[in-house]
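> the following block contains a protein sequence and its predicted model.
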Amino acid sequence: MSHIYNSILDTVGDTPIVALHNVTKGSKHKFFAKVEYFNPGGSIKDRVAVAMIEEAEKRGDLKPGGTIVEATSGNTGVGLALAAAVKGYKCIFVMPEKMSEEKRALLRAYGAQVVITPMVEPEDPLSHYSVSKKIAEQTPGAFLANQFFNPDNPTRHYKTTGPEIWEQMDGKIDMLVGGAGTGGTLSGCAKFLKEKKSDVKVICADPIGSILYDLFYHKKIVDPPGSYKVEGIGEDMLPGNVHLDIYDGFVRVSDPEAFDMTRRLVSEEGLLVGPSSATALVGALKASEKLEKPSNIVVIFPDSGRQYLSKAFNDKWMIENGFLKEADVKTAFNRVISAEEALKNLKK
């Protein structure tokens, strides 16, 4: 009985680090992936979801029978919904229309209400930030998780994810790379790792179209926010949990680079991860080019590719968005074919 968990929430964390070989071939550096889809809700956001709920309960901000409200790209919502199901809370999640159908379905599967908003500026009354605040204000007993500004977010990574990385790497880490949506993961891990080893470099991989790169290097927005297909990272505003002063640099990554690497990771490493993970790895490969001595680089892989089957792993969607050529699909091995075609191929 000693190996039985009291609830599914007790399985959050202690995710593995996996060495990468094939997609990093040719580099003098060693790359390691912190694979967060091993969490029960399928992403790194399970960590902060449990933390925000538990701390809100302690403060009295969330009471029995209450409703959790949040603006989310999907993963935090899943983590919150998972915890809410165990603890008996209702959930209302507000997300931008670009988020995948799989994420919407997952949230509903856990019993949450999903509100979809158009892709507009953060200050717009119809943005997912604005709508979530309005719902929380007018819903009795509501708690707005507010992951973008809630300090419980980076604190949980400071207390769990950072220490896990340090222990798993036996302290032999030279660079940490990840994306920033709320900023909680990178900020919390950076704080812990730099306390252990001050010269650890922390790099943020930022999608082209996000404003965070400009804010880090220019202290202002140079290029206005643009659209991009990668979900969950990059921002059109500065979240309070993006602690720019603790980061060492930013690397820009394009959508084509991210989606190509997403497919390479599953076909060459067996890691079915989302485009934000691939963005982080592309960013790590670019950042590593500036390192003189062979280094150990840990890359945070936030979630699973199962939530992007309708996008990153959908040939039609990839072709429509210019990330894949139709001719390549027709000659690919991993196609669905009829029994007649399969038998015909055997005779060739």
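All right, it came through fine.
> can we go C-alpha only for contacts and neighbour counts from here?
Noted.
> who's in contact with the residue nearest the centre of the chain?
Most central in the chain under Cα atoms, centre = their mean is residue 302, positioned 4.0 Å from the mean C-alpha point. By Cα atoms under 8 Å, 6 or more residues apart in numbering, residue 302 lies in contact with 35, 36, 37, 43, 44, 45, 273, 274, 276, 277.
> and the fourth one, how many neighbours?
As a burial measure, the neighbour count of residue 43 was computed by other Cα atoms under 10 Å and equals 25.
> and it, how far is that from residue 164?
16 Å (Cα to Cα, to the nearest Å).
> another one to put next to it:
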Amino acid sequence: MQSRFQGCQEGIPGHFTTGPVNGLAGAIGNTPLIYLKGLSERTGCQILGKAEFQNPGGSVKDRAALGLISDAEEKGLLKPGGTVVEGTAGNTGIGLAHVCRSKGYNCVIFMPNTQSQEKIDLLRMLGAEVYPVPAVAYDDPKNYNHQARDYAKALDNAIWTNQFDNVANANIHYATTGPEIWEQTDGKVDGFICATGTGGTLAGVGRYLKEKSNGRTQIWLADPPGSVLHSYISSGGKLIERTGSSVTEGIGQGRITDNLGTFIKNVDSSLHIADEKSISMVYEMLDTEGLYIGASSALNVVAAYEMAQKLGPGKTIVTAICDGAYRYQSRLFSKKWLQLKGLENAIPENLKKQFHPLKLNPRTNEIYLQLPPPHENIIITPPRKNDTDAIVEAMNDPRVYKTLLSPPFPYLREHAEAWLASSIQACDTAYDKLKQAAAKDVDDRSPVVHVDGCPVSFLREVRKDGSDAYLGSIGIFRSFRFQFLRDEERERSLSSRNVELPAGHPEIIWEIADHLVSSHHGRGIVTAVVRTLINDWAVPRMNAHVIYASAFTGNIASVRVFLKNGFEEFDQVEDCLTIAENRFVLTTPSSLDKQMHPLKVNLCTNEVHLRLPAPHENIVITPPRMTDADALIQIMNDPRVYKMLLDEPFPFLPTHAEAWLTVEKQRSDAVLDEFRRSAGQNKRNNLGGAGDSQTPPLRYVGDCPVSILREVQKDGSDTFIGHIGVYRCGRFEFLRDEEQEDEFASQNEEFPVGSPKIIWEIGDFLSSSYHGGGIMTAAIRMIIHDWAVPRMNAHTIYGSTYSGNAASVKVFLKNGFKEFDFVDNCVEIRKSKGGGKAGVHFLVWRRPQ
């Protein structure tokens, strides 16, 4: 059958919006329909996939997120600065985080604690607060959905989006996805089929297509193992049976949600799709269509293919390609994981080589790594003797080696030849085993040390005639020296021990380095190479836990490559080389808790600090310094803070500030050395955490080395802008019971960190010139959710602020605090206009159970 889609000009989607769109929300939807050529030709039908992976957040759930939030806005349930709460284990959370950040809302996600750390970190990177909770059944009150509901109820100006039973989910698909499909097919759509999780896509699209076609369009449901929906529909609603389980994520259901319940009686039929078929289609779509799709999308494509077979030739069948495989590649393309699930045989024989990036060229007997599409013509090979000219050229590149050496540039051809001879000799020691592994396509876990002693390090582009051209070099190697630690004794200790550690040992630190000739910049080659080396080699083959990288500040391209691949910048050094150097670290899923740790060591000042996340990454929280005296005096004279609490004339003099600083510095030094050592070694980086017997709790303000807010300037200097702290309450003004206060104060010192009886208090002040930038909101959020809760296991945190300080009240409310008391007779505060009394707001934050 000749399809009208076969005549489409390549690269032009079947449907698109011209002109600019209004922000992220405007970019959601209007996704193209992709004609699936191979399956269509096999069935004689037009099988079309709605490319929902092209939404800004990468999945169909962006539509639901926008619909749920827009509905709440229209109903007046969500006002500016509000909080959006949801229980989700999948893409809905990512969609909500994107939309919330673009609209200025707070986003809180509850999810089962069985989810990958990678997903948790992504949500936090997008600005969401994430609470992993025990994975229990839906009918258990502690199910993550119910906890999300209860959390939202406890907040002001907050909503629980309730994606499963809020029909705004289905309505957004009725308003957007359905009309797009109808228009893109000119109203000639015979069938629509997809799997359901919440039921929103099927119900919304199905209702629209049924109405527009006067019931002609068939709507079918696809169901994975372990779901009750196929059983329910095929039995006419009389039987609900749940058997087995599935590796697909985000689809399948054990109940009839309200979204699906509004439409399920109009579903014409259903198909049960086995996991083996879904996994096979993941690989087939990549091989035949170049589409890198996830398992749920692959299930939909299988279902569309089977629907086309059942309805017969000449029909137009549409399904949803929900998302890409990027969030699942560590599973779907892992031989070990598929073997564990009994699904390895689902991969077509001709595609099984995709598991193993290590190849053997039978013509040259050379081992190489091949990149995945669209860079399959790029390979990484061992050094060769004829690479001398390329190495000399790289060494003369002013952005690379030449900048590190004094003129005149001393590198000569004989140096390059000597380096090559040494490297080739080192390669030969590991070569035979790797050849055998590549030839047999086995999951060889022997460490392959890139660059120094490694047979795989040079980037080459393979031409059509089979020859190749040198593009640059790249490598992952075991770090024997750790410049970033600046601790020679520790370096020597690790160097001597590291040689004896087996591959995959958590204490082994790896480093990645790269160079690409300038004529090939901008093609995404290094991005793909770094991703391949990490995800397909360093992690599964060498079981790498921590990978470091560095790039010179002038090399913006390399900086972007590392950030794109999940690295986090942790330092910039300007005094160890003649040019500044950015340093990055990537922690793999087995130790991603380190990546989320906000405690850093400034290598130039040897000072421990907390760095706020983007977009406030230029704000740090540091220990008090003796140079802070003037800034402290200024704060103490601020009529909104200390001065109004003291009798005039104001008694605070520079000597008072200096005395206070001296005491604070003395208290800080008692724990600072240990924190410096732990953070610098990056040994566990769980500083101050409950159960960490090696490290005492880090206490803010009273005896804490981290309390002063500073803005870091481009030249590396910083400016005092305020202070913030969380500290154990010794006195509880808000209790207004001196006897009880004394009792708590005496007991509190004996409680272990994390005891529910410990009550913490937060205090803050920000210079007026920095108000309105969201700095304090971000600082409080980070201190609570990235520090006080996970590190000190805090259960209850109090805050207080004077009634004239409306900004602070808003900050606390934005961060989940709830006002529980207002006292107007305990302190007399002179207002700027006239006399009178004003009060103190007392607020409390309680950790979700």
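Done, it's in. All of these numbers come straight from a predicted model, not from anything done at the bench.
> TM-score of the superposed pair?
Overlay of the two chains. TM-score (TM-score structural alignment, normalised by the length of structure 1): 0.91; 345 aligned residues with a Cα RMSD of 2.5 Å.
> most widely separated two among the contacts of residue 302 of structure 1?
Spatial extent of the contacts of residue 302 of structure 1 (Cα to Cα) is set by the pair 45 and 273 at 14.4 Å.
> just to revisit the earlier point, let me know the closest of the contacts of residue 302 of structure 1 to residue 179 of structure 1.
Using Cα to Cα, residue 276 is the member of those that lies nearest residue 179 of structure 1, at 6.9 Å.
> spatially nearest residue to the aligned partner of that closest one in structure 2 (excluding sequence neighbours)?
By TM-score structural alignment, residue 276 of structure 1 lines up with residue 296 in structure 2. The shortest distance from residue 296 of structure 2 to any non-neighbouring residue, by Cα to Cα, 6 or more residues apart in numbering, is to residue 248 (5.5 Å).
> check the alignment and tell me where that neighbour lands in structure 1.
Using TM-score structural alignment, residue 248 of structure 2 pairs with residue 230 in structure 1.
> check contacts around that match.
207, 255, 258, 275, 276.
> hang on, it in a helix?
No. Under DSSP: H, G, I helix; E, B strand; the rest coil, residue 230 of structure 1 falls outside any helix and is assigned coil.
> would TSV of the contacts of residue 302 of structure 1 with secondary structure be doable?
Listed next are the contacts of residue 302 of structure 1 as TSV, based on three-state DSSP:
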residue	secondary structure
35	strand
36	helix
37	helix
43	strand
44	coil
45	helix
273	strand
274	coil
276	helix
277	helix
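> let's have those in JSON lines, adding distance to residue 26 of structure 1.
Formatted as JSON lines, the contacts of residue 302 of structure 1 follow (distance: Cα to Cα, whole Å):
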{"residue": "35", "distance to residue 26 of structure 1": "22"}
{"residue": "36", "distance to residue 26 of structure 1": "26"}
{"residue": "37", "distance to residue 26 of structure 1": "27"}
{"residue": "43", "distance to residue 26 of structure 1": "30"}
{"residue": "44", "distance to residue 26 of structure 1": "29"}
{"residue": "45", "distance to residue 26 of structure 1": "33"}
{"residue": "273", "distance to residue 26 of structure 1": "22"}
{"residue": "274", "distance to residue 26 of structure 1": "24"}
{"residue": "276", "distance to residue 26 of structure 1": "23"}
{"residue": "277", "distance to residue 26 of structure 1": "20"}
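> buried subset of the residues you listed, written for ChimeraX?
Here is the ChimeraX command that picks out the buried ones among the contacts of residue 302 of structure 1, judged by 16 or more other Cα atoms under 10 Å:
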select :35,36,37,43,44,45,273,274,276,277
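> now flag whichever of the contacts of residue 302 of structure 1 is closest to residue 69 of structure 1.
When the contacts of residue 302 of structure 1 are compared for distance to residue 69 of structure 1 (Cα to Cα), residue 45 wins out at 15.3 Å.
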